[in-house]
Each structure stands twice: as C-alpha cells, then as structure tokens.
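Chemist: prediction below, plus the sequence it came from.
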Amino acid sequence: MLEEEYLNLAKFVLEHGQRKDDRTNTGTLSYFGYQMRFDLTTGFPLLTTKSVPFRLIKSELLWFLHGDTNIKYLLQHNNHIWDEWAFKKWVTSNEYHGPNMDDFGHRAAKDVEFNRIYQTEKARFCDRILNDPEFATKYGDLGLVYGSQWRNWKTSTGKTIDQLKNVIETIKHHPDSRRMIVSAWNPEDVDQMALPPCHTLFQFYVNDGKLSCQLYQRSADIFLGVPFNIASYALLTNLIAKECNLQAGDFVHTLGDAHLYLNHLDQIKEQLTRKPHPAPQLWLNPEKSSIFSYDIDDIKIENYHHDKPIHGTVAV
C-alpha cells in the first residue's frame, strides 16, 4: 500500500533517530537523509491510519498557486495551519498590549488556563485579519514565503520570475529537459520569511506519458507536517499532469532532517499500531485545465476511509 512508505519512515526514525535539540526547544529524534517513493497511478497518498483534513491541503496549495502570502485567504477557507507564525508577528510587535504571549506554543500545551487565554487572543487576531484590511496587510502577511518564490521570484534587476508557469511551459514543449525545477529557497529572502521554506526545491520528470515529481525537503516534521507535504505535492503533480495531458507518475520525497518531535512520540506509536485502509482517489474538475484556474470545489477526494484523528501540538 502507498501508506507503508510513510509508516516505514516513522518506524525507522523511532528506531534509529538520534536525540537532537532544535530551534523550537521541543527536542527531536532526528535522522539525516531518507527517501520515499509513491506510485500515483495506484491511488492518492492521503494517510488513512489517521484522518488528514484534505480541505486544508487543497486550500493551502491553491494559496501557493495564487502567489499569495497573506493568511487572510486561508482564514476565509477556515484554514488555520499558518496562524501561529502570523500571530507571533503580532504579539511580538510594539502595537500588541494584550496578555503576555511569550513562548505561547509550549505554554499552551502545558497550561490549561493559559491555553484558554491564548485561544481567545488568537481568535481575536484571526477575526481582525478577516475584518480589518489595514491590520491584515500589516500582520497577516508572512513575508516572501512559498507563493512569492514560486510565482514572483525577485531578481537582482528588479524583475520577477514566475517559476511555476515557466516549468509548466517547459513540460509541455521540452519534456526531456533536466531543468524543470522550482526553488523556494532564496538565500537573500530567507530573513524576510515568517518561516524559511521546509520544502525547498522540486523537479519534474517526464517519461512514458507520465509526469513524476521529486521534492527535496530540508526539514521534515514527520508526524504533523510530512502527511500534508506528501498529499500537497501529489496533488500538485496531478494538477500539472492534467494540464500537460500526462498521467501522474511517481512522487519521490527526499528528506534532509527527518524528525519526530519528542512531544509526538506517543502519537506516532499509536498510529503505527493501526492498519492502513486502501488509498482514496483524487477527482479534478474535468472542465478546468490551467492549474491557476482551480477553486476549492474543483478538487475532491473520493472513497476516503480512515481511522480517527490523532492530535499533536505544532512546534513554532
């Protein structure tokens, strides 16, 4: 089954990962250099040993495809996966005068009363992003993150490059090219990003009527992040394959620092006791062609049978 690739990764890092400190001060079991391969002709690699909210994956990907970097679009689609980074920008600003939010991620996980205060403050923050355009412009924007790099890479001459559009044109007209690459890692812009890109570079490959994609991910949060990354890039590969009149082939996922946060170990152990269900199928609106024309309702998952969710706290 497709999911075995992911479960084998989790098991491997549990057994062979080394204790390592990290930026978030959470601590990890870490292993450097690991690769998974998913055959997209056999189904869509959305995990079934826990429920993974596909609506968040597709709205985030559409956010990237639009070249957007402000969480307002995500909030309009009830997607809160980037809230913490924008919220941190707000509560560390000189304009914030609410309750102390220092180290809110760790404190919320350990202190029930503080978590209540934190959730209240974050809800107020999200409401202001949705309803106060000036506030949203100032505190909802995450800087030059994925959407900006994919669609509006800034050059030294002041121009911009639409990497994604260019790579699609290359797939259509020069499918044997070895230069079909999109990079999100722009060294000059890293300091202007709320979170430097974890999935840093991806390359496409065409053979036998199939489009394959390989992603290099420098930092991989196995329990929370990687399931989203697998599904997101599988979706991207399918969308581009459809536009280019190709079949989706393989998604190859190469990980740099593959890690399990220490506060996710019980959760991943529980997940490894579960038996995968058959992979679901992806439905794309046949009336849409360009990947830049899709809306939320144009992308659906069918026959998705899964076990109950397993919750974990994001490390910020």
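Modeler: Thanks, I have the structure now. Residues are numbered from 1 along each chain as shown.

Chemist: CA atoms for contacts and neighbours, from now on please.
Modeler: Fine.

Chemist: what helix or strand is the residue nearest the centre of the chain located in?
Modeler: The centre of the chain sits closest to Asn229, judged by C-alpha atoms, centre = their mean, with a distance of 4.7 Å. Using DSSP states H and E, Asn229 falls within helix 225-243.

Chemist: next SSE downstream of that helix?
Modeler: On the C-terminal side of helix 225-243, the closest following helix or strand by DSSP H and E is strand 247-261.

Chemist: got another, please set it beside the one above:
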Amino acid sequence: MERQYLDLARQVLDHGDARLDRTGVGTTSLFGAMLRFDLSGGQVPVLTTKRVYWKLAVKEMLWFLTGGTNIRPLLEQNVRIWTDWPLAAYRRATGEDIDQRTFEGRILADEAFAAKWGELGPVYGKQWRRWLGPDGQEHDQIAALIRTLRTDPASRRMLFHAWNVAEVGGMALPPCHMVYQYHVTSDGRLNGLLYQRSCDLLLGLPFNLTGAAVLQRMLAQQANLEPGELVWMGGDVHVYSNHVDQVRQQIAREPRALPVLTLRKAASIDDYRIEDFTLSGYDPHPPITAEVAV
C-alpha cells in the first residue's frame, strides 16, 4: 500500500509544475491525486520508507479533538510541530531574534505569555468542536458525526470540515486537511475520506495519513463499527524545492510491511490518551530530515 505514496512522489517530481509559492521556497506541484488504504486488518498507513514519529501525529490528533488552539498543551507533551507559526509571528511583531527553544521555554513557563503568543487562532480544533454559527451558537461537528454514525449510518451527511470562510483570516495557517467524510457499509465497516487542499508530500502527508487513520479507528470504536478503507484525496500536491533530494532518497527505498495499530476503547471520543495506542511491527528505514516552509 505504501508504493502508491512513492509513485505519487515520483509523479510529482517527474511531471509537476514548477511554482513560486506563498512561502517563497518554491515547489513542484501536481493538482489532484488519490490514495487508498485498507484498514480492515488493523494495519495503518504509517510509512516505512522513513521513520514517522507516529506518537506526535496521534498527540496532535488528540489535541485537535480537545478543541484547543494554543500550542502550550502540545509543548507540555514535547510536541513542537506547531511552534514555527507563532514563533514567526512573535519575531515579526517584536523584532526579537529569539530561538525556538527559548520561545518554547517562555510559553511553558509563563501562562500569560502563552495566552498571547502561543495562540494559533481559530484553527482545526476550534472548527471541529466549536464552529460558531451566525446566531452565536457553537456546533460540535465531531459529536454530531458520532451521533449520526450510531443512529443513521446510511446518511450521506456524515462529515465535518474546518474551512470556515469567516474565520480563515484569523488562523495562523488555514486548514490543509480540511474535509473528512464517512461512509458505513451494509456489513458494518467504517470507510473514511479525507480531502486535503494543500499537501506537503515529504513532511505533511505522512502525519496527515497517520492522524486520519487513527481518527477513523477511534470513530469506528465509538460507533461499534469495524474499520474499512481510508481514501485520501489531494488538491495541490507538492514537493518543496529544498526537499527534492530527500524525496528522491525516500523513493529509492524499499517499503516494508505496514504496522498494526491496537487501541484501548475509551468511554468517549474525548477520553482517549496516548497510552491507549500501541503500534506493532513497525520497522521503518531511518528518518529523513528537512526544513518546514512557513
């Protein structure tokens, strides 16, 4: 199943369009792609052609589900994948040439500093759990989804999304993995589809696939369903110009068997903890490092 990811990366490099993007780094971009992963045997698309720090992706997904929008709870769990954006905002606003570790230390040590400078705006968790309607009412899309999975599994309206037009401008980063839709088969399997408008193939997609698969497994448990297929669809799928060598290195590696995820069932979607997740049989190639384009 991992070969389709490698084939997509090769296709982007060989046939993509060279573009100057928002970050100024530049990308090679392909528009429109699809990947499919069978989750029914417990296996999950945690890539093996480089080490994916899957616990970070799970912790991020659990943070989304809290509705949180501040990086402090992530840093308390040693998750630093969201620091770049508030750090860049702080540097622009203050002119202080502060390094990342010092900035993160201030976030952890000073609650007031964290409230001001660790905030990302109304990003994923806010939209998933507290979408604000024009009447001032908040909508919990995740809770509504689980209710529908349990009571009306043939519904074609089992989805949630994060592209809130009215609030996009206030987000540190507009949502990339923006729409999730679900489908229950007649024999009780939960299929999931993720549409991602913008996809960094090297750094972003491995995390996005892990998070989406873990979320699908949690939802299946909460609705007493079996996991089915995860379908990923990408809009602007790209490789950054400073990631090309790393992507070619990854393409040259031979995929290994995907690992199997087991999770202890929690009382509700809000009660899962990182200790509930176990990944077995994960034997990846060494990590591949690259810089994040902000």
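Modeler: The structure has been received and is ready for your questions. Predicted model, so just to flag it, every value in this text is computed and none were measured.

Chemist: how about the residue nearest to the centre of the first structure, what's its match in the second structure?
Modeler: Taking TM-score structural alignment, the alignment pairs Asn229 of the first structure with Asn208 from the second structure.

Chemist: how close does that match sit to Leu225 of the second structure?
Modeler: 22 Å (C-alpha to C-alpha, to the nearest Å).

Chemist: strands of the stretch 101-250 of the first structure, start to end?
Modeler: 153-154, 160-161, 181-183, 199-207, 210-221, 247-261 (DSSP state E, counting those that start in this stretch).

Chemist: so the last one corresponds to what in the second structure?
Modeler: Mapping strand 247-261 of the first structure onto the second structure (TM-score structural alignment) gives residues 226-240.

Chemist: likewise for the first one?
Modeler: The alignment of strand 153-154 of the first structure onto the second structure (TM-score structural alignment) spans residues 131-132.

Chemist: mean shift between the matching stretch and the first structure?
Modeler: On superposition with the first structure, the mean distance recorded for stretch 131-132 of the second structure (mean C-alpha distance after the TM-score superposition for the first structure) is 0.3 Å.

Chemist: and the contacts of that stretch?
Modeler: With contact meaning C-alpha atoms under 8 Å, 6 or more residues apart in numbering, stretch 131-132 of the second structure is reached by 138-141, 164.

Chemist: now that stretch, how far from the centre of its chain.
Modeler: Computed by C-alpha atoms, centre = their mean, to the nearest Å, the chain-centroid distance of stretch 131-132 of the second structure equals 20 Å.

Chemist: again with stretch 234-254 of the first structure
Modeler: On C-alpha atoms, centre = their mean, the centre of stretch 234-254 of the first structure falls 16 Å from that of its chain.

Chemist: what distance separates the start and the end of that stretch?
Modeler: 14 Å.

Chemist: and the residue of the first structure positioned farthest from its centre, how far from Ala279 of the first structure?
Modeler: Relative to the centre of the first structure, the most outlying C-alpha is that of His97, 31.6 Å out, by C-alpha atoms, centre = their mean. For His97 of the first structure, the distance to Ala279 of the first structure equals 48 Å [C-alpha to C-alpha].

Chemist: and His306 of the first structure, by the same measure?
Modeler: From His306 of the first structure to Ala279 of the first structure the distance is 9 Å (C-alpha to C-alpha).

Chemist: cool, and Gly105 of the first structure?
Modeler: Note on Gly105 of the first structure: its distance to Ala279 of the first structure, by C-alpha to C-alpha, is 33 Å.
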